[in-house]
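Trainee: sequence and predicted structure below; questions after.
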Amino acid sequence: MDGILPLWKPKGLTSHDCVFKVRKIAQTKKVGHTGTLDPEVEGVLPLCLGKATKLVPFLTDTTKTYEAVVRLGSSTETEDATGDIVESAEVPDFTTETIKESLASFIGEITQVPPMYSAVKVKGRRLYEYAREGVEVERPERQVYIHALSFLERIDATTFKMKVICSKGTYIRTLCVDIGRFLGVPAHMKELVRTGTGDFQEEHCTRLEDLDYATISRKLLPMERAVSHLPKWEVTEEEAEWIENGQRFNVPDTWEAGAIHCAVYDGDLLALYQDHPEKPGLIKPVRVFGRKQ
């Protein structure tokens, strides 16, 4: 089995729990996920099986789409609804237009400080390990990109839902807190659903309770779907044979400098190639998959 299984991760399971269950059903150890979702978050979790596990870093790097519920008036130690409240305040009667204006100010490149309850490593330890011990450490800032941020609905006077399309590494919890800070009130993320990862959306997903070996075989998508965001390099049959042996090539005429390309023959993804870092004018393989059997 080689391909991509878009899974709808349920609440209550870690991403690794899902990988473990699919390994047992698919009868293979070669299963990897493409971006961790917290246990209380549900949503799109593409899994890579077989040869497709080599594509995990490239699918992880794609944009993510979320629907988040923001609660104004209280902040928590975890920045979401699972943590204890650490600050409360009265919420002014914000108009919907005021909330929309606040969201617009976060579109583009922004700076985030990862939450203490996160898996980011500082001095060799996860931040959540420090947090559980009550130790506050300096957290590194990171630059992330918000491609789109739109208001969806007003749930009540202090709660609203928004849609976020963002780069990898974006903490939606932190975004909710920062939106509250922009409005002048404490805030936290009440709910979160990931509705998309790259080209994979909810309609492409299968639920764990519906999975068996035959279903996985039927639902498995070709590896090319994981890297559809990368430019293609169509190769000849002779070049395909060389690619399977890890051959380097002169830069093709249609090559986009600086980009990783999918080497494709007869619709089949053979490898990923990039500019040779030490030899200008040449390209070299990043990953080689070979032809389908």
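Mentor: Perfect, thanks for sending it. Note that the structure is a prediction, hence the values are computed from the model and not measured. Numbering: from 1, shown residues only.
Trainee: hey, let's count contacts and neighbours off CA atoms from now on
Mentor: Fine.
Trainee: the helices in the stretch 1-150 of the chain, which residues?
Mentor: 15-26, 56-60, 96-104, 127-132 (DSSP state H, counting those that start in this stretch).
Trainee: what's the closest of the ones you listed to Thr36?
Mentor: Counting by C-alpha to C-alpha, Thr36 lies closest to helix 15-26 out of the helices of the stretch 1-150 of the chain; the figure is 5.7 Å.
Trainee: list the buried ones in the closest one?
Mentor: Neighbour-count burial for helix 15-26, with 16 or more other C-alpha atoms under 10 Å as criterion, is recorded at Ser15, Cys18, Val19, Val22, Arg23, Ala26.
Trainee: turn those residues into TSV, including distance to Lys284.
Mentor: Putting the buried residues of helix 15-26 into TSV (distance: C-alpha to C-alpha, whole Å) gives the following:
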residue	distance to Lys284
Ser15	33
Cys18	34
Val19	31
Val22	33
Arg23	32
Ala26	33
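Trainee: pick out the most distant pair among those residues.
Mentor: Ser15 and Ala26 (16.4 Å).
Trainee: next one: Glu141 from Ile179, what distance?
Mentor: Glu141 sits 17 Å away from Ile179, going by C-alpha to C-alpha, to the nearest Å.
Trainee: I meant Asp156, not that one.
Mentor: According to C-alpha to C-alpha, Asp156 stands 17 Å off from Ile179.
Trainee: and here is the other one:
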Amino acid sequence: MADTIAAPNTTLSQLQSLHGIFAVFKKRGPTSAEVLGRLKKKLLREAGVANTKSRKRKKLLKIGHGGTLDSNSSGVLVIGIGEGTKMLTSLLKGPKRVVFLQKYTAVAELGIATDTLDVKGNVVEEKKYDHITKEALEEKLKEFTGEIMQVPPLYSALKKNGKRMAALMKQGQEVEPKPARPVRVYGLSLQDFSPPLFTLDLESGSGCHVRSLVDDLGKALSSCAHLKELTRIKQEGFSLEDALREDHWTFADIAQVLKPCPVSPEHETNAKKIKLEG
């Protein structure tokens, strides 16, 4: 069966002409990788390409995201397309704690700790929290602002020996925690305090795990806590209002909001090759 079908809305060459970054809205449930795969399939289908193997799809359209959102989280997910994937790389490998800013709204619960540090995990500890006041919580937040040391969650997208730590943990394998590393928290404030729930507004650089921050905060308050809900409301200049919902994952919509980037001669040569081979 042929891989290509008539394209009613756009052509593959038009799709491959997109180079830059934009944002999509990730809802709770799917992983960031699943959102990326869904977006890619939808765009290729619009361009008249269907039933292609993943290796061929990778050649036909280069796409990536600029920072994982957990499956239980929602919000802004920055996407790089074409040469835009190199923009993501430079942002993430450059002075990322200055450039790649992210803003979140986080809802957490006191008194319960889980193995995943969020609501999806199994309860591993319960402690009293009635000694914690709004004033005590606000005062403690000051210790988590600025450059702080943080141990990433065991259940995370970080890799060990080429495999995601979360996948290894789900397989029942023993995984050593990653060493504590510096992360930057630019702003941290209490939006609501309704024990056992509290809501935080947080602004950080890339690499900061909100689940770990909430877990550490609970311990610092002589109790425990876990993350219930997380929404990324801003990432690298993109807000929730800028993020394309799934019904707008089209060539026309992306072209309209795309922040373009220069195209290297090497990419143009490779694109011509792919077109000839196709």
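Mentor: Looks like it arrived, so ask away. Fair warning: this is a prediction, and the values are worked out from it, not measured in the lab.
Trainee: quick one: TM-score?
Mentor: Comparison of the two superposed chains (TM-score structural alignment, normalised by the length of structure 2) gives a TM-score of 0.75, and 229 aligned residues with a C-alpha RMSD of 2.2 Å.
Trainee: quick revisit: nearest to Cys205 of structure 1, of the helices of the stretch 1-150 of structure 1?
Mentor: helix 15-26 (13.3 Å).
Trainee: and that closest one against structure 2, how far off on average?
Mentor: Superposed on structure 2, helix 15-26 of structure 1 shows a mean distance of 2.1 Å to its aligned residues (mean C-alpha distance after the TM-score superposition for structure 1).
Trainee: now do that helix: which elements does it pack against?
Mentor: Secondary-structure packing of helix 15-26 of structure 1 (3 or more C-alpha pairs under 8 Å, 6 or more residues apart in numbering; DSSP states H and E): strand 31-33, helix 213-219.
Trainee: structure 2: matching residues for that helix?
Mentor: Counting by TM-score structural alignment, helix 15-26 of structure 1 falls onto residues 32-43 of structure 2.
Trainee: how distant is that stretch from the center of its chain?
Mentor: Computed by C-alpha atoms, centre = their mean, to the nearest Å, the chain-centroid distance of stretch 32-43 of structure 2 equals 13 Å.
Trainee: longest strand in structure 1, by residue count?
Mentor: In structure 1, assigned by DSSP state E, the strand with the most residues is strand 142-156.
Trainee: now do it: which elements does it pack against?
Mentor: On the basis of 3+ C-alpha pairs under 8 Å, 6+ apart, strand 142-156 of structure 1 makes packing contacts with helix 96-104, strand 108-112, strand 159-166.
Trainee: so how far is it off the chain centroid?
Mentor: 16 Å.
Trainee: ok, stretch 121-133 of structure 1 next?
Mentor: Relative to the chain's own centre, stretch 121-133 of structure 1 is displaced by 22 Å; criterion: C-alpha atoms, centre = their mean.
Trainee: can you check stretch 129-139 of structure 2 too?
Mentor: For stretch 129-139 of structure 2, the distance to the chain centre is 30 Å (C-alpha atoms, centre = their mean).
Trainee: follow-up on the earlier one: for Ser105 of structure 1, find the nearest of the helices and strands packed on helix 15-26 of structure 1.
Mentor: Nearest of those (C-alpha to C-alpha): strand 31-33, 32.3 Å.
Trainee: most packed of the helices and strands packed on helix 15-26 of structure 1?
Mentor: strand 31-33 (a mean of 25; mean count of other C-alpha atoms under 10 Å).
Trainee: what packs against that one?
Mentor: Short answer (3+ C-alpha pairs under 8 Å, 6+ apart): strand 31-33 of structure 1 packs on helix 15-26, strand 42-49.
Trainee: repeat that for 10 Å
Mentor: On a contact count with 3 or more C-alpha pairs under 10 Å, 6 or more residues apart in numbering; DSSP states H and E, strand 31-33 of structure 1 meets strand 3-9, helix 15-26, strand 42-49, helix 56-60.
Trainee: so which of those is nearest Thr95 of structure 1?
Mentor: Between those, strand 42-49 lies closest to Thr95 of structure 1; by C-alpha to C-alpha that is 29.6 Å.
Trainee: check which helices and strands that closest one sits against.
Mentor: Using 3+ C-alpha pairs under 10 Å, 6+ apart, strand 42-49 of structure 1 sits against strand 3-9, helix 15-26, strand 31-33, helix 56-60, strand 64-72, strand 187-197, strand 200-201, strand 206-207.
Trainee: and that strand, how far from structure 2 on average?
Mentor: Counting by mean C-alpha distance after the TM-score superposition for structure 1, strand 42-49 of structure 1 comes out at 0.9 Å.
Trainee: that strand aligns to what range in structure 2?
Mentor: Residue span in structure 2 matched to strand 42-49 of structure 1, by TM-score structural alignment: 74-81.
Trainee: just stretch 67-82 of structure 1 next, same as before
Mentor: Going by TM-score structural alignment, stretch 67-82 of structure 1 sits over residues 105-120 in structure 2.
Trainee: check the offset of the matching stretch from the chain's centre.
Mentor: 18 Å.
Trainee: do stretch 251-262 of structure 2 as well
Mentor: Distance, centroid of stretch 251-262 of structure 2 to centroid of chain: 20 Å (C-alpha atoms, centre = their mean).
Trainee: swap in stretch 56-73 of structure 2?
Mentor: On C-alpha atoms, centre = their mean, the centre of stretch 56-73 of structure 2 falls 10 Å from the chain's centre.
Trainee: in that stretch, what counts as buried?
Mentor: 57, 60-73.
Trainee: if we can go back for a sec, between Asp156 and Ile179 of structure 1, who's got more neighbours?
Mentor: Neighbours were counted for Asp156 of structure 1 and for Ile179 using other C-alpha atoms under 10 Å; Ile179 has more, 21 against 8.
Trainee: would that one count as being in a strand?
Mentor: No: going by DSSP: H, G, I helix; E, B strand; the rest coil, the assignment for Ile179 of structure 1 is helix, not a strand.
Trainee: verify the contact between Phe251 of structure 2 and Glu46 for me.
Mentor: Yes: Phe251 of structure 2 lies in contact with Glu46 (C-alpha atoms under 10 Å); the separation is 7.9 Å.
Trainee: so who does Arg173 of structure 1 touch?
Mentor: Applying C-alpha atoms under 10 Å, 6 or more residues apart in numbering to Arg173 of structure 1 gives the contacts 68-70, 78-81, 114-115, 187-192.
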